[in-house]
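Visitor: missing the sequence, but the structure's below:
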């Protein structure tokens, strides 16, 4: 089996090295770049199966990189990692086209799982309509109030704002968020956002 080529883009040398080592021992071929610009200057260096990029970097951010690749029609899944995770950033990343959004510090398994699922989605590439129907089915059991909370999250609102809009307490919003994750059977907020966006919420 041919080793999949994964690119790691992060301005922190220690993180670059540790990610490269992790991916290398798991059988991937890895190339690393300090900035998104350095990668773009070298984009013709060979096929890329998946990109793992930090969000906040000098020059072009990971989010801007996702938008640039999409605008240039470069078909390559991007997993974004960040030390400053928040829901609105995750939503923005997913809407821009990132396949996953992982907050530091993360377990090695979480990153490997995200890469595996990015590579898989590349192979299968289901019809948009089929993916939309599957996503909608996963959200079919939500109550109307849970759906309201989810729509607030997809709009990038924080708990306090959602609570104010719906006339409930921020603590109640937290309970709804936990229910949403359980009902959709997801492990992370970014996974929930991806399903909600795919479902057309």
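Guide: Nice, thanks for sending it over. In this text, all values refer to a predicted model and were calculated from it rather than measured experimentally.

Visitor: rest of the way, CA atoms for contacts and neighbours
Guide: Will do.

Visitor: and for residue 108, the neighbour number?
Guide: By other Cα atoms under 10 Å, 11 other residues sit near residue 108.

Visitor: burial count for the closest residue to it other than its chain neighbours?
Guide: Nearest residue to residue 108 in three dimensions, chain neighbours excluded: residue 22, at 7.7 Å (Cα to Cα, 6 or more residues apart in numbering). Counted by other Cα under 10 Å, the residues lying close to residue 22 total 16.

Visitor: which element is residue 22 on?
Guide: Residue 22 belongs to helix 13-25 when elements are defined using DSSP states H and E.

Visitor: residue 137 now?
Guide: Using DSSP H and E, residue 137 sits within helix 128-138.

Visitor: who touches whichever helix or strand comes after that helix?
Guide: Next helix or strand after helix 128-138 toward the C-terminus (DSSP H and E): helix 144-154. Residues from elsewhere that reach helix 144-154, judged by Cα atoms under 8 Å, 6 or more residues apart in numbering: 87-88, 91, 158, 162, 166, 173, 176-177, 179-180, 193, 196-197, 201.

Visitor: that's a strand at residue 51, yeah?
Guide: Yes - judged by DSSP: H, G, I helix; E, B strand; the rest coil, residue 51 forms part of a strand.

Visitor: packing partners of the one helix or strand residue 6 maps to?
Guide: Per DSSP H and E, residue 6 falls inside strand 5-9. Packing contacts for strand 5-9, counted by 3 or more Cα pairs under 8 Å, 6 or more residues apart in numbering; DSSP states H and E, involve helix 13-25, strand 29-33, strand 50-54.

Visitor: specify the angle between it and strand 29-33 in degrees.
Guide: 20 degrees (axes from the mean of the first three to the mean of the last three Cα atoms, to 10 degrees).

Visitor: put this next to the first one:
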């Protein structure tokens, strides 16, 4: 499903993360790592938001830099700590991304109700709490018809009810054939999600660990 070849990301000559060859099968996968280990950097690279060395392929058909539009239509990313222009609203952001991702009819309404953002989604982002920002980011992550959704720390800053709703969404989309790459300090094994694999970033590379 996802193949990473000769990946390397460095800042000022210092290697942050290096992944020589990594193949991810369809499923739900979890990446752990300490703060600053490179999890968000890796996710941003896979999402096509951050240039890097190497190649990142989806289904042996789309490479992130060579086929940027069809690749990005199939790979979604929800940031851990999103930053949006304060004058925009969740409605503005979701409308824009939904149109760009060719969101199916009814999807936006379903997502905003599941993640319970309808009450505030037309208010300016500058008035949002951290939890409201996180829910907005999560809605954006599920828009369109992705084949891979990456959620960076999806369980932080939201309450238990929202956590349950997020896990339910993951399970529902996975049943439709969508794969997930999750990053979290919180233990996904304590949720009802069935993980297919688990990895840890250590010594500037990815190491598989028991799921």
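Guide: Received it, and whenever you're ready, just let me know what you need. These numbers were taken from a predicted model, which means no experiment stands behind them.

Visitor: drop the TM-score for these two in here.
Guide: Superposed pair, TM-score by TM-score structural alignment, normalised by the length of structure 1: 0.34. Supporting alignment: 108 aligned residues with a Cα RMSD of 5.1 Å.

Visitor: the strand holding residue 6 of structure 1 vs helix 13-25, what angle?
Guide: Taking the same axes, to 10 degrees, strand 5-9 of structure 1 and helix 13-25 form an angle of 170 degrees between their directions.

Visitor: before we move on, the earlier item: which positions within the helix holding residue 22 of structure 1 qualify as buried?
Guide: For helix 13-25 of structure 1, a neighbour-count test (16 or more other Cα atoms under 10 Å) marks 16, 19, 20, 22, 23 as buried.

Visitor: tell me the angle the strand holding residue 6 of structure 1 makes with strand 50-54.
Guide: Using the same axes, to 10 degrees, strand 5-9 of structure 1 lies at 10 degrees relative to strand 50-54.

Visitor: so which helix or strand takes in residue 140 of structure 2?
Guide: Counting by DSSP H and E, residue 140 of structure 2 is part of helix 130-142.

Visitor: helix, strand, or coil at residue 22 of structure 2?
Guide: Classification of residue 22 of structure 2 by three-state DSSP places it in strand.

Visitor: packing partners for the strand or helix carrying residue 89 of structure 1?
Guide: Following DSSP H and E, one finds residue 89 of structure 1 within helix 87-96. Counting contacts by 3+ Cα pairs under 8 Å, 6+ apart, helix 87-96 of structure 1 packs against helix 62-71, strand 100-103, helix 144-154, helix 189-198.

Visitor: would you mark the buried spots in the longest helix anywhere in structure 1?
Guide: If you go by DSSP state H, structure 1 has its longest helix at helix 108-124. Of the residues in helix 108-124 of structure 1, 111, 114, 115, 118, 119 count as buried by neighbour count, 16+ other Cα under 10 Å.

Visitor: who are the packing partners of that helix?
Guide: Using 3+ Cα pairs under 8 Å, 6+ apart as the contact test, the elements touching helix 108-124 of structure 1 are strand 50-54, strand 78-82.

Visitor: tell me the angle that helix makes with strand 50-54.
Guide: Put simply, helix 108-124 of structure 1 runs at 140 degrees to strand 50-54, going by the same axes, to 10 degrees.

Visitor: I figured residue 191 of structure 1 hits residue 100, correct?
Guide: Yes - counting by Cα atoms under 8 Å, residue 191 of structure 1 does reach residue 100; the two are 7.2 Å apart.

Visitor: more neighbours, the two?
Guide: Neighbours were tallied for residue 191 of structure 1 and for residue 100 using other Cα under 10 Å; the higher tally belongs to residue 100 (24 against 21).

Visitor: report the contact partners of the spatially closest residue to the more buried one that is not a sequence neighbour.
Guide: In this structure, residue 100 of structure 1 finds its nearest non-sequential neighbour in residue 79, 4.8 Å apart by Cα to Cα, 6+ apart. Contacts for residue 79 of structure 1 (Cα under 8 Å, 6+ apart) come out as 50, 51, 52, 53, 98, 99, 100, 101, 102, 114, 115, 118.

Visitor: what angle do the longest helix that structure 2 contains and helix 130-142 make?
Guide: Across structure 2, the helix with the greatest residue count (assigned by DSSP H) is helix 160-175. Here helix 160-175 of structure 2 points in a direction 10 degrees away from that of helix 130-142 (the same axes, to 10 degrees).
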